[in-house]
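[1] Pasting the sequence and the predicted coordinates here, then a few questions.
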Amino acid sequence: MTKRTPELRFKGFVDDWEQRKLGDVTKRVRGNDGRMDLPTLTISAGSGWLDQRERFSGNIAGKEQKNYTLLRKGELSYNHGNSKLAKYGAVFELRTYEEALVPRVYHSFKIKKEAVADFIEYLFATKRPDRELGKLISSGARMDGLLNINFDEFMGIKISLPTVVEQEAISEFLRALDNTITLHQRKLDLLKQLKQGYLQKMFPATGESIPKVRFADFDEDWEQRKLGDLSDIVRGASPRPIQDPKWFDKSSDIGWLRIADVTEQNGRIYHLEQKISKAGQEKTRVLTNPHLLLSIAATVGKPVVNYVKTGVHDGFLIFLTPLFDKEFMFQWLEMFRPKWQKYGQPGSQVNLNSELVRKQDITISTCEEQKKIGIFLKQIDDTYKLHRRELEQLKKIKLSLLNKMFI
């Protein structure tokens, strides 16, 4: 028997959910009243409704705008284009505008008294309707990326609904959670902007020797040097063949740094899951003290501060015997990273090498000032990391709730 109640629901609701066709509880919206001065929007599976001027740096509707659909606040559209985030398209309610023009190719609709718009949006966010939508697709996406699902077919898919009161309770709860997620995302965005602002002001601009912002009691000009003057820059080494299990040993206290570790820990390594055996250690460079690295493989130019005893892969350059503060140099390399990109791309021959890095000019301050700058910017990074972890946890909670609060 088909399950008629969700795994998790609010106290006081015990009735079975009712299976209906989407078209039973919604009504089509199409056409417009001739006003062309309204916002023109597009749906992003990851972000919802976006103004075309922000998404595409301009209105891309062109002459087709006269055929756009007038959507009012509380009404919904289904973008039946497939993407990595939404294989069978995405549905969003219009909430941030009173009225807007949306592409005619979207299937736009409004709810009847038996449904709540927010609930319908969250229902599609669960991906539960994907099974129904998948049955309608006889071939892949068209040339324009849209799935060949027409409006009547879309309206014919089966959905499960509780009472309107329960729909409202579920929607209000999830919307509050979404608002919290949005606030955390804004904090992250602001921290990122703050960090970029400090990077630009706490390091001298090109051709200058004094930064715009600096700590008290520091007034000396910064000195131009080459990276090769400040450290012995060498390349890591790899045991061959790298996939041979004899090179790895879980009981070892020496880690093995991989590109995946750099990506997951965002450049500061405190833990390495994979350990390298004594045989492997003899075939690579092993460092036991905290050290600065520069990735020249898949993440070209990504700086790494490694606090773990580790064997270093040949996809990294190692800064040995440094005459600089590691955290300071990490920040400078992170800022400089875009200029390294031209030396290598994932999947192609890597051209960024130790000689190029050694010859790179850098304007640098005294060690005392470097330490202050490094500590200050790391504090921002740590705060960002904390908020990002909280945001990821909230998103996981939402995903779990979507799975448990809907049939």
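    Structure received.

[2] CA only for contacts and neighbour counts going forward, please
    Will do.

[3] For Leu333, which non-adjacent residue is closest in space?
    Leaving out its chain neighbours, the residue that sits closest to Leu333 by Cα to Cα, 6 or more residues apart in numbering is Pro303, at 6.0 Å.

[4] okay, pairing it with this:
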Amino acid sequence: MQKLFSQELRFKDENGNEFPDWEVKTLGDVLIESNERTNKSNQYRILSSTAKGLFNQDEYFTRDIASKNNKGYKILRKGQLVFSPQNLWLGNINVNLEFEIGIVSPSYKIFSFSRNEAIPDFCQYFLLTPNMLFEYEQASVQGASVVRRNLDMDRFLNIEVILPSIKEQELISKFIQAIDEKINNIQAQISKVETWKKGLLQKMFC
């Protein structure tokens, strides 16, 4: 991923030609803020955005942490970006590629991607690179606690990014997704072997 995003590794098009040079943009060029809200309580499932990913809240937490009355919560649709302005510098930023629709706390920020500039599949990786996390930290101001840093939205939207063409973004994201899938398959195999090992140990020492 470091080699891909630093352009050390480049893809070519279907004819074997080089893709266009990557272009300098700002996040403000790429992101379009969404402020769509619910008009009744429990209109959609409640989602939680964390530094580990985006989750269905009742599956991730052992208790409800959202308000019982969630009317006015923000609506998050598939393909949109969501993040916590207080914890963005810690990596609490996610692209919703799993849930068709859900709701999140009004404290979150939600953005759609400009179709001419970026695709969600690419941005889910690009926006979590070490360089981007550094930029988020620089755009955040120390809050009331060590963990919380308040994001300066103007500075955030002015962060410069270098983006490939949409076609090259598609190729990069598909390549990384294929690696992710292989990792998940290997982890599943390891889990099965560990379960088998535990079963053998129980039989040996019973």
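    All right, it came through fine. Given the structure is predicted, the values throughout are model-derived calculations rather than measurements.

[5] before we move on, the earlier item: just confirm the residue nearest to Leu333 of structure 1 contacts Leu317, I think it does.
    No - Pro303 of structure 1 is beyond contact range of Leu317, at 9.4 Å (criterion: Cα atoms under 8 Å).

[6] Residues that sit against both of those two, list them.
    Contact criterion Cα atoms under 8 Å, 6 or more residues apart in numbering; residues shared by Pro303 of structure 1 and Leu317: 293-295.

[7] in the stretch 1-150 of structure 1, which spans are strands?
    Secondary structure of the stretch 1-150 of structure 1 (DSSP state E, counting those that start in this stretch): strands at 18-21, 26-28, 41-44, 48-51, 69-72, 76-79, 90-93, 99-102, 107-111.

[8] so where in structure 2 does stretch 388-395 of structure 1 end up aligned?
    Across structure 2, nothing matches stretch 388-395 of structure 1 (TM-score structural alignment).

[9] which outside residues touch that stretch?
    Stretch 388-395 of structure 1 has contacts (Cα under 8 Å, 6+ apart) with 177, 181, 184-185, 188.

[10] now swap in stretch 10-30 of structure 2 and tell me
    Taking Cα under 8 Å, 6+ apart as the rule, stretch 10-30 of structure 2 contacts 4, 113-114, 117-118, 156-165, 168, 171-172.

[11] Okay, buried residues for it please.
    The neighbour-count check on stretch 10-30 of structure 2 (16 or more other Cα atoms under 10 Å) flags 11, 26-30 as buried.

[12] Please say which position in structure 2 Pro39 of structure 1 maps to.
    By TM-score structural alignment, Pro39 of structure 1 lines up with Arg45.

[13] need the contact list for the residue nearest to Ala51 of structure 2 when sequence neighbours are not counted.
    Ranked by Cα to Cα, 6+ apart and with sequence neighbours excluded, the top spatial neighbour of Ala51 of structure 2 is Asn92, at 4.1 Å. Neighbour list for Asn92 of structure 2: 49-53, 83-84 [criterion: Cα under 8 Å, 6+ apart].

[14] counterpart of Asn92 of structure 2 in structure 1?
    Under the alignment (TM-score structural alignment), Asn92 of structure 2 maps onto Ala90 of structure 1.

[15] Relative to Leu146 of structure 1, how far out is that match?
    Separation of Ala90 of structure 1 from Leu146 of structure 1 (Cα to Cα, to the nearest Å): 11 Å.

[16] these two touch, right, Glu99 of structure 1 and Leu70?
    Yes - when contacts are counted by Cα under 8 Å, Glu99 of structure 1 is listed as touching Leu70 (6.9 Å).

[17] out of these two, which sits in the more crowded spot?
    Counted by other Cα atoms under 10 Å, Glu99 of structure 1 and Leu70 do not tie: Leu70 has more neighbours, with 23 against 17.

[18] isn't the more buried one right next to Arg104, touching?
    No - Leu70 of structure 1 is not in contact with Arg104 according to Cα under 8 Å; the separation is 9.1 Å.

[19] Quick check: neighbours shared by those two?
    Shared contacts of Leu70 of structure 1 and Arg104 (Cα under 8 Å, 6+ apart): 30-31.

[20] Spit out the contact partners of Asn403 of structure 1.
    Applying Cα under 8 Å, 6+ apart, the residues contacting Asn403 of structure 1 are Thr126.

[21] just how off-centre is the helix or strand where it lies within its chain?
    Here Asn403 of structure 1, judged by DSSP states H and E, is contained in helix 367-405. Mean C-alpha position of helix 367-405 of structure 1 versus that of the full chain (Cα atoms, centre = their mean, to the nearest Å) differs by 13 Å.

[22] Mind listing what's buried along that helix?
    Counting neighbours by 16+ other Cα under 10 Å, one finds that the buried residues in helix 367-405 of structure 1 are 369-374, 377-378, 381, 384, 387-388, 391, 394, 398, 401-403, 405.

[23] which stretches of the stretch 151-300 of structure 1 form strands?
    Under DSSP E, counting those that start in this stretch, the stretch 151-300 of structure 1 gives strands at 158-161, 223-226, 232-235, 255-256, 268-269, 285-287, 291-295.

[24] what's the fifth one aligned against in structure 2?
    If I follow you right, that is strand 268-269 of structure 1. With TM-score structural alignment as the criterion, strand 268-269 of structure 1 doesn't align anywhere.

[25] Report the distance from that strand to the chain centre.
    19 Å.

[26] What spatial separation is found between the most centrally placed residue in structure 2 and Asp180 of structure 2?
    Centroid-nearest residue in structure 2, with Cα atoms, centre = their mean: Asn94, separated by 2.3 Å. Distance, Asn94 of structure 2 to Asp180 of structure 2, by Cα to Cα: 16 Å.

[27] May I see the shared contacts of Pro303 and Leu317 of structure 1 organised as CSV, with distance to Asp229 of structure 1 and neighbour count added?
    Formatted as CSV, the shared contacts of Pro303 and Leu317 of structure 1 follow (distance: Cα to Cα, whole Å; neighbours: other Cα atoms under 10 Å):
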residue, distance to Asp229 of structure 1, neighbour count
Leu293, 16, 26
Leu294, 16, 27
Ser295, 20, 24
